[in-house]
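Student: Compute the structure for the input listed below.
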Amino acid sequence: MYPLNFSTHGWQRHGTAPDDGSSALEWNENLPLPDLGPTNVLVKYHSRSMNYPEISIANGTFPWKCPDHVVVPGSDGAGEVISRGSSVTKFAIGDKVILQHYPGFRDGPAPASLQKVPGTHMDGTFCEHGVWDESHLLRMPEYLSYEEAATLPCSALTAWNCVLGPTPLRQGDFILTQGTGGVSLFAIQFAIKLGATVIATTSSEEKAAKLRSLGAHHVINYRDVPEWGSRARELASSKGGCQKVVEIGGPGTIGESFKCVARGGEINIVGFVTGVDYKESPNPLSPLLHPCTVRGIEVGNQIHFEGMMKFMEAWKIRPVLEERRFSLQDIKEAYKYFWSGKHFGKMVISNM
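Tutor: Alright, predicted model coming up:
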């Protein structure tokens, strides 16, 4: 049963702080939870994953305006249903569930308005429990652990949207991915199963070796080859360039992405890890000079999510997890480690 005046514990973000933003976080042993409505479920989180927006929101570099009120950070989480409202039909006590990144975003290319996101506009997952409407949750794939499932709502779904929509990647196509974060690694895994050729960029030979072991066909060290866009275009010359580009960097990398994209190809803008200063962006006519589609990817909808999980289950695709693990109590250390850029794959925050 759901007790009256039930509370939980976890982290809250108070304003912003420099660098990794972790000093803006404060632990609270008595976080109130909303009353359990008829269609609500109480979820005990077993794992969460970190995304770049957690850092950029905390350090004040997030390009979208966030509410000023104090919230629990974290958009991604997986856990079990431990209580439910009187009208809940989708889940039973003990069911394993995943939270949607955009709760209530059922269908369409992007939310019709600025959708409320956990950890940004309302309390997120960097705590012990959460109350959600049953429509905001999806059932976990049985073959995945809580840690693996917690990586799906943002990074995996973003990668799926890049690779499969609106013009799906096809066998024999080329795709370029940037770096070794979650979105890029999921995109590599999806693309390989679809029969595409993967060109990946990274900054070290150690990470290059890991990318090759994951299945990347070509790896370019962008420190050794600053004009990696031209090099990627050469590698993909049989198809006139890359049919898909997963653009993670933003202003600092978009120029090279235009160099490597094929005529009629697609640049999927996902992130802004090189910053948000667009003064040195390429010519606004670049999509015309290099005829292509430029898409801003806003994660994905629930139908995308369901299709992605079916695909992953059919191929038994497992997320690539950073070897170092963090507990909920060690969130500040997790922020620092993420900020350092040492991670490979998805960083998870579990109940240790």
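
Student: okay, CA-based contacts and neighbour counts for the rest of this
Tutor: Noted.

Student: Of all residues in the chain, which one is nearest the centre?
Tutor: Nearest to the mean C-alpha position of the chain, counting by Cα atoms, centre = their mean, stands residue 155 at 2.3 Å.

Student: So it sits against residue 187, correct?
Tutor: No. Residue 155 lies out of contact with residue 187 (Cα atoms under 8 Å); the separation is 9.2 Å.

Student: now the residue nearest to the centre of the chain: how far from residue 23?
Tutor: According to Cα to Cα, to the nearest Å, residue 155 stands 25 Å off from residue 23.

Student: Please apply the same query to residue 308.
Tutor: Going from residue 308 to residue 23 by Cα to Cα gives 36 Å.

Student: Same check on residue 290?
Tutor: Distance of residue 290 to residue 23, computed by Cα to Cα: 43 Å.

Student: One more: residue 229?
Tutor: Taking Cα to Cα as the measure, residue 229 falls 38 Å from residue 23.

Student: give me every residue that touches residue 47.
Tutor: Residue 47 sits next to 77-79, 146-147, 150, 348-351 when contact means Cα atoms under 8 Å, 6 or more residues apart in numbering.

Student: Helix, strand or coil: sort out residue 131 for me.
Tutor: Secondary structure state of residue 131, per DSSP: H, G, I helix; E, B strand; the rest coil, is strand.

Student: what about it, how many neighbours?
Tutor: 19 (other Cα atoms under 10 Å).

Student: here's the other one to compare against:
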Amino acid sequence: MQRWQIRPGNTTPLGLESAPSETPGPGEVRIRVRAASLNFRDLLALRGTYPMASNRPIVPLSDGAGEVVKTGSDVSRVAEGDRVTATTISNWIDGAFDPASARQSIGFSVDGWLAEEIVLPETALVKLPDAISYEAGATLACAGVTAWNAIVERAHIGPGDHVLALGTGGVSMFAVQIAKLVGASVLVTSSSDAKIERARALGADGGVNYVTHPDWGERVRELTGGAGVDLVIENAGTLQQSLKAARHGGAIAVIGMLALLSTAGAPRPAPGGGGDLMDVFRSGATVTPIVMGNRRMLTRLVDAYATRGIAPVIDRTFRFSDAPAAYAALASAGHIGKIVVTV
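Tutor: Have a look, this model is predicted:
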């Protein structure tokens, strides 16, 4: 089988190689990969700037979907022929995040989905209904579950609430869809009026161009009748403006490395947008870090999208042989939603 590997220290860090098929052990299954998708942290891992990246060659990408083709002994949750995806941390089944579980982070600590085959523990898997394509299923585990965790599990957003999603990338476009799913209204921010219009066409109720409105937190308040939003999906390292945009007592969901690191992997600067504890105190907001989500959350998300017929926003799809071009497209930041590689 063919697989792509990130090779730390190599002049060409992403390389394609042949490898033998792996035999699944007890409780494991081998999956014929059909699609995988990229997240911001995958770009950092390729550049060697992701804090939790492996220092050894590793198959990247935490998100994918495919068909079970072989099962090891003691497997009972899935069978050969099942269509599946998997939670991004293979041993995080339910409950709160345990940092020790990061040792089983797919695509970072253990080999990921950018290959023709992958072997995973059956406990990580979630079955995909026929209503969800492999390409759609491959986008859900990281960005989709992160947005679901922030909106549904943590903030308990519902009808009449207001959500603000920063940007128009994968997490933000999932936030648009999930906010509308639960009956909330949702705004987005962008430096591009064209992207805002595309987001509106995909379900957003409006948007703010943060170049035209540098003090965009105040503009968001104006658009919500002076009240502010109930939840901000903070993935841009602009906490001060997010606190301005939120209602008093609202919630700020800080989305992992998106909010903490720049595209070069350096910490995002605080001046002008970082905020401090006094800003938090005055706002009365609850600031909560969101670290993706567990298998139970992924199962609920899959069920919701299948039942309601929602299709994740996929901007571009690349062939397996063109994986480097998919990374380049992610780096260009011209996309809305997700970038997918078909296998």
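
Student: rewinding a little: when residue 229 and residue 23 of the first structure are compared, which one has more neighbours?
Tutor: residue 229 (25 against 17).

Student: The second structure: matching residues for the helix or strand where the more buried one lies?
Tutor: For residue 229 of the first structure, the host element (DSSP states H and E) is helix 228-235. The alignment of helix 228-235 of the first structure onto the second structure (TM-score structural alignment) spans residues 216-223.

Student: got it, and stretch 42-58 of the first structure?
Tutor: Following TM-score structural alignment, the partner segment of stretch 42-58 of the first structure in the second structure covers residues 30-46.

Student: And the strands in the stretch 101-250 of the first structure, which stretches?
Tutor: Using DSSP state E, counting those that start in this stretch, the strands of the stretch 101-250 of the first structure run over 129-133, 137-139, 174-178, 197-202, 218-221, 242-247.

Student: Nearest to residue 166 of the first structure, out of those strands?
Tutor: Proximity to residue 166 of the first structure (Cα to Cα) singles out strand 242-247 among these, at 11.2 Å.

Student: That closest one - contacts with which helices or strands?
Tutor: The contact analysis (3 or more Cα pairs under 8 Å, 6 or more residues apart in numbering; DSSP states H and E) places strand 242-247 of the first structure against helix 157-164, strand 174-178, helix 254-260, strand 261-269.

Student: Of those, which is nearest residue 92 of the first structure?
Tutor: With respect to residue 92 of the first structure, and counting by Cα to Cα, the nearest of those is helix 157-164 at 25.3 Å.

Student: Mean deviation, the closest one versus the second structure?
Tutor: Average distance, helix 157-164 of the first structure versus aligned residues of the second structure after superposition (mean Cα distance after the TM-score superposition for the first structure): 0.6 Å.

Student: you'd agree residue 4 of the second structure is in a helix?
Tutor: No. Using three-state DSSP, the assignment for residue 4 of the second structure is strand, not a helix.

Student: Distance of it relative to residue 257 of the second structure?
Tutor: 23 Å.

Student: picking up where we left off before, take the helices and strands packed on strand 242-247 of the first structure and write them to JSON lines, including mean neighbour count and distance to residue 295 of the first structure.
Tutor: Below are these laid out as JSON lines (neighbours: other Cα atoms under 10 Å; distance: least, Cα to Cα, whole Å):
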{"stretch": "helix 157-164", "mean neighbour count": "26", "distance to residue 295 of the first structure": "9"}
{"stretch": "strand 174-178", "mean neighbour count": "27", "distance to residue 295 of the first structure": "15"}
{"stretch": "helix 254-260", "mean neighbour count": "23", "distance to residue 295 of the first structure": "12"}
{"stretch": "strand 261-269", "mean neighbour count": "23", "distance to residue 295 of the first structure": "5"}
